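Trainee: Structure for this input, please:
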Amino acid sequence: MLMPIQSPFEAMLLDDHAFILDGISMTLAAHSDIRVVGRFTTTQALFGALRDHVPDVVLMDYCLQPGEIDGLNLVRALRIRHPRARVLVISAQHTPATVGLALRCGAAGFIGKELDPVELPDALRKVASGEIYVHPSVASRLAEGHLELAESELSYPSSPFLKPGVTAATLTVREHEVLRCCLDGFSVTDIAAKFSRSVKTISAQKQSAFRKLGVRNNNELFKIRTHLDEWK
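Mentor: Next comes the predicted model:
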């Protein structure tokens, strides 16, 4: 549904490279109807700002530094915690599968970093007004049906170790992070150090994720690794 755009409308920017943030900010500064109210290099800083003020649009990089929330889970977290903010994803990687999953997870748009800078303001305007904006090189493939994704693609396929009805939204963002680290061979102590959390907290998040998925130990977790990898 199209919504009237406040003028100027507000945008927050997230990219782990300050140089990219500088370029985007300079591009948008020439447009009086777009006001950048925050620019951040970490998700922690972004969510901290969002506690005090929610903009019309969050323009977020899809691939951040190791240790940060991954693209799909970040989109989910933004939509759950701050549903008023529309999410526009920007990335150098924009395969049909990636774009399709991002849109399914709640993104309102997806653009490539090679996009002509003059097109960025228009993309933000469309997203702010309630439209869906997709990178031009992918839009034609979307129209041809190459991004037709069944709802089941956001659910875990059947497995003897998974509870029926488990979906992409079953786990919290933190639980996803812990499980991915477990699958990469990290111990609970390693994960606690990586994310600056207590061992007790990490252990609780791991056990909570196990209960939700219906797995009992690391061996069963590794048996469903191929299913979990589809969420990366």
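Trainee: from here on, contacts and neighbour counts on C-alpha atoms
Mentor: Noted.
Trainee: Now do the helix or strand hosting L13: distance to the chain's middle.
Mentor: Assigned by DSSP states H and E, L13 belongs to strand 9-14. With Cα atoms, centre = their mean, to the nearest Å as the basis, strand 9-14 stands 16 Å off its chain's centre.
Trainee: And for stretch 69-77?
Mentor: Counting by Cα atoms, centre = their mean, stretch 69-77 comes out at 3 Å from the chain centroid.
Trainee: And for the strand or helix carrying F110, what's in contact with it?
Mentor: Per DSSP H and E: F110 is located in strand 109-112. Contacts to strand 109-112, defined as Cα atoms under 8 Å, 6 or more residues apart in numbering, come from residues 87-94, 99, 102-103, 123, 127, 132-136.
Trainee: Which among these count as buried?
Mentor: Among the contacts of strand 109-112, those classed as buried by 16 or more other Cα atoms under 10 Å are 87-91, 94, 99, 102-103, 123, 127, 132-135.
Trainee: Please provide the structure for the following sequence as well, for comparison with the first:
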Amino acid sequence: MTTQPPRTIRVVLADDQELVRHGFGALINAEDDLEVVGEAANGLEAIDQAFTSRPDVILMDIRMPMLDGIEATRRITADERLRPTKVLVLTTFDLDEYVYEALRAGASGFLLKDTAPARLLDAIRVVADGDALIAPGITRRLIAEFAARPDPARSDDLLGGLTDRERGVLVEIGRGLTNAEIAERLYISPLTAKTHVSRILTKLNARDRAQLVVIAYETGLVQPGR
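Mentor: The predicted model follows:
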């Protein structure tokens, strides 16, 4: 029986500083399962690279000339042809005022630029696999931002198609639980939890768990401390 070669995760680097791109590129290309397939110095180039290179993950800086990382992320995630491509946003400050908008725009994860190299490499793999990743220093502020802006009307429209069980699973996703933790909390099997998550993603037309967290807080389904 023949075995398939291990998957290589294709990465595009979008940052207006050449030195930053060079450093990240050297780090990524040193890994057997990662490969840099393109670079971009601004948001417009990032969009072009998304189409020409078809990467699994784009490391996206927020502040770039011509078109910033938020708008570039929004355009990339809104295009069905680029649905397999995930955006991992790198930001300099954990209180970056644009982080909230970037997550709403469709980013699958956030990391600070001073993150340890091993953590960055793991983050690329996590996001490429379809999971969400948010640096701990950013999470608390994001939750506060989303919780401060619930939209009950949007809740009725968006969540109306979910079953009671699916709503319960979405609550736990919003609280940051993994599938295994959800299964334990709700007394269901891990496979059943995974199935519920997949159905919720489909019904809400969400790209990944990061978007489900957004929906859980913006609709008021989940509130801090409850």
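Trainee: quick revisit: now go through the contacts of strand 109-112 of the first structure and say which are in helices.
Mentor: Of the contacts of strand 109-112 of the first structure, the ones assigned to helices by DSSP state H are 99, 102-103, 123, 127, 136.
Trainee: TSV for these, including distance to Q65 of the first structure?
Mentor: Output for these, formatted as TSV (distance: Cα to Cα, whole Å):
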residue	distance to Q65 of the first structure
V99	20
A102	18
L103	22
A123	25
V127	26
P136	27
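Trainee: now, which of those sits nearest K212 of the first structure?
Mentor: Using Cα to Cα, A102 is the member of those that lies nearest K212 of the first structure, at 23.2 Å.
Trainee: From H135 of the first structure, how far off is that closest one?
Mentor: For A102 of the first structure, the distance to H135 of the first structure (Cα to Cα, to the nearest Å) stands at 13 Å.
Trainee: how many neighbours does A193 of the second structure have?
Mentor: Neighbour count of A193 of the second structure, defined by other Cα atoms under 10 Å: 22.
Trainee: again with D114 of the second structure
Mentor: Count around D114 of the second structure with other Cα under 10 Å applied: 11.
Trainee: what span of the second structure lines up against the lengthiest helix in the first structure?
Mentor: The single longest helix within the first structure, with elements called by DSSP H, is helix 199-213. Under TM-score structural alignment, helix 199-213 of the first structure corresponds to no residues of the second structure.
Trainee: which is the next helix or strand following that helix?
Mentor: Helix 199-213 of the first structure is succeeded, C-terminally, by helix 218-223 (DSSP H and E).
Trainee: so whichever helix or strand comes after that following helix corresponds to what in the second structure?
Mentor: Where DSSP H and E defines the elements, the next helix or strand beyond helix 218-223 of the first structure is helix 225-228. Aligned using TM-score structural alignment, helix 225-228 of the first structure spans no residues in the second structure.
Trainee: name the helices or strands packed onto helix 225-228 of the first structure?
Mentor: Using 3 or more Cα pairs under 8 Å, 6 or more residues apart in numbering; DSSP states H and E, no helix or strand is in contact with helix 225-228 of the first structure.
Trainee: Could you check how far it is from the centre of its chain?
Mentor: For helix 225-228 of the first structure, the separation from the chain centroid amounts to 19 Å (computed by Cα atoms, centre = their mean).
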